[in-house]
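J.: Have a look at this prediction, sequence included:
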Amino acid sequence: MIRHYMKAIAIALALVTAQQAYALSLTPEQQRQLEALPDSQRQQLMEQYRQATSSSAGSETQQAEDQGKQNERGKQPGVIPLAEAQAQSSGQSRETGGGAPDEQTVSGVQEGEKTSGEDEKTAEDILREEYKEWRQASSLSGDDLLPFGYEMFAGQPTSFVASGDAPVPVGYRVGPGDEVRILLTGRENQDLTLTIDRSGTIQLPKIGPVSVHGKTLEELRSYIQGIVKEKFIGVESFVSLGELRSISVFLTGESRNPGVYSVSAFSTISQALSVSGGIELSGSLRNIQLIRDGKVVSQFDLYDLMLAGDRSADTQLKSGDVIFVPAIEDRIAVTGAVVRPGVYELEGPNSLQDILKLAGGLRAEADPGKIQVSRLRPDSKRTLIDLELKNAGDFNILQGDTIRIGKIHDRLRGAVEIRGSSPITGQYEWRQGMRLSRFLNNRNDHLDDDTDLNFGLIASRTGENYDVTLRRFSPKDVLANPGSQADPILKERDSILLFEEGESRLGLLEPIIGSFREDLGAEELPPLVSIDGAVRYAGTYPLLEDHTINDMIHFAGGLARDGQSLISADLEFGLLIRRQGDFGRQINPIPYRPVSALNQPHSEDNLSLQELDRILVFNRNDSRSDLLQPVIEELREDLLPGQLAPIISITGAVKYPGSYPLLPGTSVKKLIGYAGGLTNASYALEAELIRQSLTQQRAESELIKLSLKTPEDQSLELAPTDRIHIKRLPDLNLQQTVTLQGEVNFPGSYTIRRGETLSQVVERAGGLTDYAYAKGAVFTRERLREQEQKRLDEAQRRLRRDISTSRTDAPGEESTIEGDEETVVRVLEDIGEAQAVGRLVIDLPELLAGETSRDVRLQDGDTLAIPEISQAVTVMGEVQFATSHLHDPSLSIKDYINRSGGLAFQADESRIYVIKADGSVTVPDQSRWFGSTDPVEPGDTVVVPLNLSQLSSMELAKDVSQIIYQVALGAAAVQGLKD
């Protein structure tokens, strides 16, 4: 407490020392408090603030000018701390402009400055941090509640701040520093603004000093009007107050920012608390004391203001007043179903009813019969007291009690719910004997267009533990036969689930599946079943009572269908994977026939289901390995030493080769059935069985010959790891075709026999036409195309790598000429566009002439394209203008190149070559390159490669460029025939 007084007195001292910067002085009460301090402390305070305030200068004239500026804006000075008044008087500008009271800083004088992080915190954040620390030393228990009322004054002021528009309180008496405005009209027209000086007088022009100190506004108005009427004839006066004086008050005790504050002369206790930033959590809100001239003149209970709006004790302040906030004594906590849960301050004896009134009363869901009081006993142990409000309204509440108000069990009763694909989803009243047709009796009004009409569920909660049970129904049957057995009777709290056609059903079922997984014992398995494979909505579903495979397939939307709406499931073989043993760690595969389970619900194939069963429905068009692989892997786990995995395999001419679980009593015939049966290419006279056995030293294999037509072999029972291979008939269903295009008498696709040659097929096609150019025939093969494409791709990757790692100015290399970079880019583009053709060079004229060594043994997919007689010679590559020329036997290679404009700048003259019409490549002898005997024939192509020797690490590009030209030529020839 002394620390707060010392700080407040020191600040006031600093202001007085600064030549009365804001026209403030210590009041007699403050002076007495200062003199009561020891000499050493008083001297220390004066020395501490002497230098800090020596530079602050001001005068009453400067103060009047500042007030005049505010007067022009029509604003009151508002409420500001003394420290800020000092800064204003020394000419320091404020960030906010300082005009309106709402914009002025309201924090009190503190020992240290707040950080920016603290300034950004909200009042609630600050209170929560403080309360968390305070609570650790508190006796309260219960929820993390905030003390009531402290946030009202915390942080920046948002209320209780005086403004220029506020009316002057009744009974306010003017004094030094107040402005009096006098408007004279009539023979004299003047607008006077006069400030009351320290002697309590104002200077009226032509009249002189007039004493007005201590008068109320009404008294002042009557007094001045009387003087004006007496001194001036024909002059009317109108009197009002302008800027009012500021007064200094102390805030001490448990204030958040104790100190001396400059406030408006008609401010009250609550306004001063607001500008000071509020009250510490350790301070009392119910016993705030106003001390004037050393006596307590008022005690203010903030709860009266906050809970009842009562400001009768909110006394108006006078200069020199001290607002003292004592420490809080008693607190209790109220939590649960009340309007205002929080921590409240006690004032005198309080009953339970009083405390509930403080907390705003009970909420609608509160249970008056479920009230608990947690009380700290003198032995530092807590005890719990259960109360009922009707019998304990007068129960006395003590310091540290925590009161918890319970809630009623808010569960909706007497209702049913509709969920899913329906326009009438929601909750409805339930009545005894109500049937589902009460809600589903009109297709258009009660069901969506895409509702699944064949399947719906009713989820009921029954038994003492409200366990979930499911019933299945058909919306179509409910609409067609209301009141029948197909129209189920509803129970209270039923949920009717309607599913959308074509959408997964797991969305509506997710809460039910979650409830099935809850509250299980250590050895209990969740009542869930999964179904995978050729069904419409595979997934995990709740297990219904007496659930069978038939029910589960319908649960999953039925069997899947292909694009033609045909059932794509294998109707002859399916598997049920059942879990057994401790925690379901062992699996037991059980076969079933889906067709029997669906069409004959009472057959043995329609197996009853258990917890965690997994139903596999295989697709007759796909491999079964995807569904069986998890089962196979699990069967291979946890094997004992010397134990073989219960897995068998079948390969060869069956529809679905692969590995299968070894089921009890599985024979060779049954395994073939599991695999979809034999194909028409199977060799039924002989099959092979590889059987493995373990000895103490090693594993041994045995080969067993089987005849699939022998009943004894068909009924042979299989053992773990047995492998059966069904032999395939050679060449059965082998359909191979070749295609003849171009100049043949009967072009088209021809089915060939194994070993048939090209000459034989050409003969079957009627031979060549009179316009055929046999030398230019293009023969392509798919297998060669694939191989060439791989080599071309590899060459492309190597070339790109060499280009990216090469340096054109490497030592020993020639300097790069202009345009090399563009050339490299063009080569890479050509490489990226090149696609292999798969051309096989043949000599068709000799082949047709009967040269058997030249004949080609055909393969499936071969193509022969025979062009029309050609008269052109094509020049490609690095020439000025690549084009084709009419064949002239007298022209040489050089002549054709010259006719194309000659060699280009980057041509590689030493590597020119000719691609013949049949696809072969010739490099003319250098000794006769440009002689008259150069072998250029119709359909030939002269290729002038790109000279890449000037580019470093580019030797590979020379080979690649040749590949590109060959590929382009072959592709052009084939495309020409198609056009």
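T.: Arrived safely. Numbering: from 1, shown residues only.

J.: Please count neighbours and contacts with C-alpha atoms only from this point.
T.: Will do.

J.: Return the residues in contact with the closest residue to Gly186 other than its chain neighbours.
T.: Excluding the flanking residues, the one nearest Gly186 by C-alpha to C-alpha, 6 or more residues apart in numbering is Val235, at 4.8 Å. Val235 makes contacts with Leu184, Thr185, Gly186, Arg187, Glu188, Val228, Lys229, as judged by C-alpha atoms under 8 Å, 6 or more residues apart in numbering.

J.: do you know how far Thr751 is from Leu740?
T.: With the distance defined as C-alpha to C-alpha, to the nearest Å, Thr751 ends up 11 Å from Leu740.

J.: Looking at those two, which one has more neighbours?
T.: The residue with more neighbours, out of Thr751 and Leu740, is Leu740; 22 against 13, by other C-alpha atoms under 10 Å.

J.: In three-state terms, label that one for me.
T.: Of the three states, Leu740 takes strand under DSSP: H, G, I helix; E, B strand; the rest coil.

J.: now do Asn441
T.: Here Asn441 is coil, with the state taken from three-state DSSP.

J.: Quick check: it touching Leu479?
T.: Yes. Contact criterion C-alpha atoms under 8 Å: Asn441 and Leu479 qualify, at 5.5 Å.

J.: another one to put next to it:
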Amino acid sequence: MANNATIPGKEGKDLASVAKPADARVLVPAPQTQDQLENQSSDVFGAQLFTGAFSQPGASQFNPDYAIAIGDQIQVRLWGAFAFEQMLTVDPRGNIFLPHAGPVTVVGVRNRELEGLVQAAVRRTFRNNVSSYASLAAAQPVRVFVGGNVNRPGLYNGTSMDSVLRYLDMAGGVDPERGSYLQVQVKRGQETRATANLYDFLLQGTMPMVQLADGDVIFVPPYEQRVKVKGLVANAKRFEFLGNQQTVAQLMALAKPQATATHVRVTRNTGNIRNAEYYPLSEANQVTLVNGDELEFTADKKPGTITVRVEGEHNSAQEYVLPYGSHMSVLLDQIQSNANSDMGSVQLFRESVKQRQKEMLATSLHNLEMSLLTARSGSSDEARLRKDEAELSLQWVKRAKEVEPVGQVQIAKAGQLGSMLLVGADRKLSHL
């Protein structure tokens, strides 16, 4: 008999809400373990998966393809001419027992087929006036071994529907220095039932659904090959790969170079000697990588244009885009002066000069501090005098460290101004 929308005696209640487990509750995240903290700060791609987010238990969500197993709990309700409501556990023979209908074999039945199977069994006994409802309420409790290259190998409790990620997270995650993120195996006896590639989960959101059983083993083998990536990339990490045909182009799909990157430097680890190779990214599909290589993505291209800002007294635009290598004369020809302009007193400010001035100032102040703190005295009176002088000088040094250089370029002769090369981010001021 077809299932109805509501159950007599429970009018107004949706069946899904009635079947909701009574022990559902809000879970408070547990404090992170040392292994999880180390995973969070690791430079190995994939280690950030195991920081405790998967280890928390949650309400079971059964997919339609879940196969009923021994030990699963099934909520069964009959109403109408005959009333019955009970949580039934699948027995060792794979059956549940329905009153008057007898045993019904449900082991191996897909979740989406469960209710139809129970309805057919009820119809064989109750021809009319009895409706039925059956739903999977709780998955079988299982104990799963987690071994291989994980931080805390052991036997962990869960359910048959918990993901491989949860068991790995409870075991502290894959050991970043030894374990493979590409070949996580699920074994039952001598058979490897599934192999999970955690990169697929990170990059594509795909993860094989494996229904675990008591005594299954999740095994993490050692990684085969690994390279380190740095420079102009979104993911500056250590990446794992399989086989001997990995190219720079394939690695770029994982590391995601920035738009400004043009070349890659490959440092080969050949024992005591480290050889560096340099390639444009256009040849990335021809460069093969081996275990231990280090890659740095760089920008090796001169800018086609530069931007210069003009401030002070003039009637022109404030910013100019000029070809790379332009001289000051090219810019001065485009500036329209006004009555307040003094084109003979143009000043130039440059970011690179500002940085050098800051470094030179810091070096000078450091040397001054050392001379004040290491000066020797011939007598106690001289020592007190030097101490007082040093305190005053150190106060001045402290204030001097707060000075921000302006990066002004000294122009020796006005006649040479037009031949000076411009660089990006230069600023020009013409004063009254």
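T.: Here it is on my side, so go on. Note that the structure is a prediction, hence the values are computed from the model and not measured.

J.: thinking again about what came up before, among the contacts of Val235 of the first structure, which are in helices?
T.: Secondary structure assignment (DSSP state H) places Val228, Lys229 from the contacts of Val235 of the first structure within helices.

J.: mind listing the helices for the stretch 201-350 of the second structure?
T.: Taking DSSP state H, counting those that start in this stretch as the criterion, the stretch 201-350 of the second structure carries its helices at 248-255, 328-332.

J.: Could I get the ones you listed in JSON lines, plus columns for mean neighbour count and distance to Val44 of the second structure?
T.: Formatted as JSON lines, those follow (neighbours: other C-alpha atoms under 10 Å; distance: least, C-alpha to C-alpha, whole Å):
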{"stretch": "helix 248-255", "mean neighbour count": "17", "distance to Val44 of the second structure": "12"}
{"stretch": "helix 328-332", "mean neighbour count": "16", "distance to Val44 of the second structure": "49"}
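
J.: can you redo the ones you listed as a markdown table with distance to Ser345 of the second structure?
T.: What follows is the helices of the stretch 201-350 of the second structure, written out as a markdown table (distance: least, C-alpha to C-alpha, whole Å):
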| stretch | distance to Ser345 of the second structure |
| --- | --- |
| helix 248-255 | 50 |
| helix 328-332 | 12 |
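
J.: Now which residue in the second structure aligns to the residue nearest to Gly186 of the first structure?
T.: For Val235 of the first structure, the aligned position in the second structure is Val130, judged by TM-score structural alignment.

J.: Next: Leu758 of the first structure.
T.: The alignment leaves Leu758 of the first structure without a partner in the second structure, by TM-score structural alignment.

J.: and Leu758 of the first structure, how many neighbours?
T.: Neighbourhood size, Leu758 of the first structure [other C-alpha under 10 Å]: 25.

J.: what's the answer for the one 4 residues further on, then?
T.: Counted with other C-alpha under 10 Å, the neighbours of Val762 of the first structure add up to 19.

J.: before we move on, which element is it in?
T.: In the assignment (DSSP states H and E), Val762 of the first structure maps to helix 758-764.

J.: Give me the next element, helix or strand, following that helix.
T.: Counting by DSSP H and E, what follows helix 758-764 of the first structure is strand 778-780.

J.: Can you check which part of the second structure whichever helix or strand comes after that next one sits on?
T.: Using DSSP H and E, the helix or strand that follows strand 778-780 of the first structure in sequence is helix 782-805. Counting by TM-score structural alignment, helix 782-805 of the first structure falls onto no part of the second structure.

J.: Okay, buried residues for helix 782-805 of the first structure please.
T.: Glu782, Arg785, Glu788, Gln789, Leu792, Asp793, Ala795, Gln796, Leu799, Arg800, Asp802, Ile803 (16 or more other C-alpha atoms under 10 Å).

J.: ok, so of those, who is nearest Ile915 of the first structure?
T.: Ile915 of the first structure lies nearest to Glu788 out of the buried residues of helix 782-805 of the first structure, by C-alpha to C-alpha, at 17.6 Å.

J.: residue in the first structure matching Asn95 of the second structure?
T.: Matched to the first structure by TM-score structural alignment, Asn95 of the second structure sits across from Thr201.

J.: Now that match: closest residue in space, sequence neighbours ignored.
T.: Leaving aside its sequence neighbours, Thr201 of the first structure sits nearest to Ser211 (C-alpha to C-alpha, 6+ apart; 4.1 Å).

J.: which ones are touching the one you found?
T.: Ser211 of the first structure makes contact with Ser199, Gly200, Thr201, Ile202 under the criterion C-alpha under 8 Å, 6+ apart.

J.: Just give me the longest helix of the second structure.
T.: As assigned by DSSP H, the longest helix anywhere in the second structure is helix 351-374.

J.: Please name every helix or strand in contact with that one.
T.: The contact analysis (3 or more C-alpha pairs under 8 Å, 6 or more residues apart in numbering; DSSP states H and E) places helix 351-374 of the second structure against helix 380-401, strand 408-409.

J.: Just put these in JSON lines and tack on mean neighbour count and distance to Gly179 of the second structure.
T.: Below are these laid out as JSON lines (neighbours: other C-alpha under 10 Å; distance: least, C-alpha to C-alpha, whole Å):
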{"stretch": "helix 380-401", "mean neighbour count": "13", "distance to Gly179 of the second structure": "48"}
{"stretch": "strand 408-409", "mean neighbour count": "15", "distance to Gly179 of the second structure": "55"}
